[in-house]
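Student: Quick one: sequence plus predicted model below, questions after.
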Amino acid sequence: MPKMMPNAVCLLVISLLVGLSQETSINVGFPELKSREINVRSDDSSSSSSEEDDVTAISETVVLCSSFKIFATRKTRADAKAACEGLGGMLAVISDEDTYLAVTEELRKHRPLSTAFWIGLSDLDSDGEFVWEDGTVLKNRCFSVWEDGQPSTEDCVLLKRNFKWKTQKCSRKRGYICQLPVADCPTDCTSCITI
């Protein structure tokens, strides 16, 4: 049975290549932990007849109990949010340093980036009060990576190519990052499963 390590920071990074069509083994290792080979299978079951909706994640990273899928296809924030919800998730909540580092590490693998990415932070409901998609108010968190001079008067937040947050008009088309729950996640999401 897997050993549970409470309060451990556990980052499991999986890079998926676009077009992966069969089961592939990826070796995942941690400095203090034994390496483990896992199997990854792409999900081609959600194909669509619309070119706009026919989108493949350029990369994916798993942090604790969430999978973060990165999409380069440009959409408005509302369309990006709907796309994430259609996958069973939401726009990414990047509210701590571990998540930020894991997501930006994945983005670095795809440099040069051709777009910035919508994340799940906005002040759409109350001007000046930024709230994450999970309902967490930003001011209640100590972590932020605003670009100098930000936030501005715009309502929606994106992660720029320099990995800083910037507000922008929600109607602009950008890439986006979805956050989805991970199956078989321990009830205590601050724990780490080691093999």
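Tutor: All right, it came through fine.

Student: CA only for contacts and neighbour counts going forward, please
Tutor: Will do.

Student: Who are the contact partners of the closest residue to residue 70 other than its chain neighbours?
Tutor: In space, and not counting its chain neighbours, residue 70 is closest to residue 177: 4.5 Å by Cα to Cα, 6 or more residues apart in numbering. For residue 177, the contacting residues are 68-71, 91-92, 117-119, by Cα atoms under 8 Å, 6 or more residues apart in numbering.

Student: Over to residue 99?
Tutor: Per Cα under 8 Å, 6+ apart, neighbours of residue 99: residue 63.

Student: Closest to the mean position in the protein, which residue would that be?
Tutor: residue 68 (3.1 Å; Cα atoms, centre = their mean).

Student: What's the first helix or strand after the longest helix along the chain?
Tutor: Assignment by DSSP state H gives helix 97-108 as the longest helix of the chain. Counting by DSSP states H and E, the next helix or strand C-terminal to helix 97-108 is strand 117-122.

Student: That next one packs against which elements?
Tutor: helix 77-86, strand 90-91, strand 131-132, strand 156-159, strand 174-181 (3 or more Cα pairs under 8 Å, 6 or more residues apart in numbering; DSSP states H and E).

Student: separation between the nearest residue to residue 144 once chain neighbours are set aside and residue 130?
Tutor: Nearest non-adjacent residue to residue 144, counting by Cα to Cα, 6+ apart: residue 95, 7.2 Å away. From residue 95 across to residue 130, the span is 12 Å (Cα to Cα, to the nearest Å).

Student: Comparison target, given below:
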Amino acid sequence: MRVFTIYVSYSFNFGPSVVMTTGANLREQLQNIQKEIDDMRMDVNAIKEMQALQTICLRGTKLRNKCLLPFAEVKRFHEASETCFSRGGTLIFPRDEEEDEMLQKYIREALPSNSFYWLGINDLQDEGKYVDVAGAVAEYTPWEKGGEQPANGRKLNCVRGSLENDGGWAVENCREEYPFICEFTIP
């Protein structure tokens, strides 16, 4: 025995019409509607995310394809990293000299009383191999004192930037407390 459902739909152009459909056809239509609703939810979430990034940029600044948000409060490396992550970002990490110079200029304005700040790279997993939070190797590393990578032990694993010593980087104990800047990628 086949089950038929009759329902009336209204078309803006053609007025009311009567449609006969089977239970299977109705299920297919419901699945299609559910897929459209799910797609709309994803679109709304993407719009909300973009609005949040715009709000962050209003409180911070835009640098290339990133929004930067400074935090003057000092925190340990992991706490600073968690703060950025909880807001959808990561600790700032300049990828080249030009970006590093722009970042230092911004830090002088945003955090004027601080000369050191956390960067989003470390060698916690493999001593001497500096990586960002995604695990990508840091290729640009302007170390203090001649540009050499510091030869440190297990207690010094987190990298901080400096507005002193020509802006060179240094490896610190991750328990030190410095201000920090979160970066958020703009889609």
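Tutor: Sure thing, it's come through. Bear in mind the structure is a predicted one, so any value in this text is a computation, not a measurement.

Student: re the thing from before, would you mind giving the helices and strands packed on strand 117-122 of structure 1 as TSV with distance to residue 59 of structure 1 added?
Tutor: Listed next are these as TSV, based on distance: least, Cα to Cα, whole Å:
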stretch	distance to residue 59 of structure 1
helix 77-86	15
strand 90-91	15
strand 131-132	22
strand 156-159	15
strand 174-181	10
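
Student: Tell me which of these approaches residue 110 of structure 1 most closely.
Tutor: Nearest of those to residue 110 of structure 1, taken as Cα to Cα: strand 174-181 at 12.9 Å.

Student: Where in structure 2 does that closest one align, residue-wise?
Tutor: Using TM-score structural alignment, strand 174-181 of structure 1 lines up with residues 178-185 of structure 2.

Student: hang on, the earlier thing: near the residue nearest to residue 144 of structure 1, how many other residues are there?
Tutor: 19 (other Cα atoms under 10 Å).

Student: Likewise for residue 27 of structure 1?
Tutor: Residues near residue 27 of structure 1, counting by other Cα under 10 Å: 10.

Student: Counterpart of it over in structure 2?
Tutor: So, by TM-score structural alignment, residue 27 of structure 1 is left unmatched.

Student: Residue 27 of structure 1 is in what secondary structure piece?
Tutor: In this structure, residue 27 of structure 1 sits in strand 24-30 according to DSSP H and E.

Student: Which SSE is immediately downstream of that strand?
Tutor: Past strand 24-30 of structure 1, the next helix or strand by DSSP H and E is strand 33-40.

Student: could you say what helices and strands that following strand packs with?
Tutor: strand 24-30.

Student: okay, the angle between the strand it packs on and strand 33-40?
Tutor: Calculated by axes from the mean of the first three to the mean of the last three Cα atoms, to 10 degrees, strand 24-30 of structure 1 forms an angle of 160 degrees with strand 33-40.

Student: Mean deviation, the longest strand along structure 1 versus structure 2?
Tutor: Assignment by DSSP state E gives strand 66-75 as the longest strand of structure 1. Averaged over the aligned pairs, strand 66-75 of structure 1 sits 1.2 Å from structure 2 after superposition, using mean Cα distance after the TM-score superposition for structure 1.

Student: Just name whatever secondary elements that strand is in contact with.
Tutor: With contacts taken as 3+ Cα pairs under 8 Å, 6+ apart, strand 66-75 of structure 1 sits against strand 59-63, strand 174-181.

Student: Nearest to residue 86 of structure 1 among those would be which one?
Tutor: Nearest to residue 86 of structure 1 among those is strand 174-181; the distance by Cα to Cα comes to 10.3 Å.

Student: how much does the closest one stray from structure 2?
Tutor: In the superposition against structure 2, strand 174-181 of structure 1 averages 1.1 Å from its aligned positions (mean Cα distance after the TM-score superposition for structure 1).

Student: Give the buried residues for that strand.
Tutor: 174-180 (16 or more other Cα atoms under 10 Å).

Student: Tell me the helices and strands packed up against the helix or strand following that strand.
Tutor: For strand 174-181 of structure 1, the following helix or strand on the C-terminal side (DSSP H and E) is strand 192-194. Packing partners of strand 192-194 of structure 1 (3+ Cα pairs under 8 Å, 6+ apart): strand 3-5.

Student: The strand it packs on maps to which residues in structure 2?
Tutor: Residue span in structure 2 matched to strand 3-5 of structure 1, by TM-score structural alignment: none.

Student: helices or strands next to that strand in the packing?
Tutor: Contact here means 3+ Cα pairs under 8 Å, 6+ apart; on that basis strand 3-5 of structure 1 packs against strand 192-194.

Student: Identify the residue nearest the residue nearest to the centre of structure 1 in space, chain neighbours excluded?
Tutor: The shortest distance from residue 68 of structure 1 to any non-neighbouring residue, by Cα to Cα, 6+ apart, is to residue 179 (4.6 Å).
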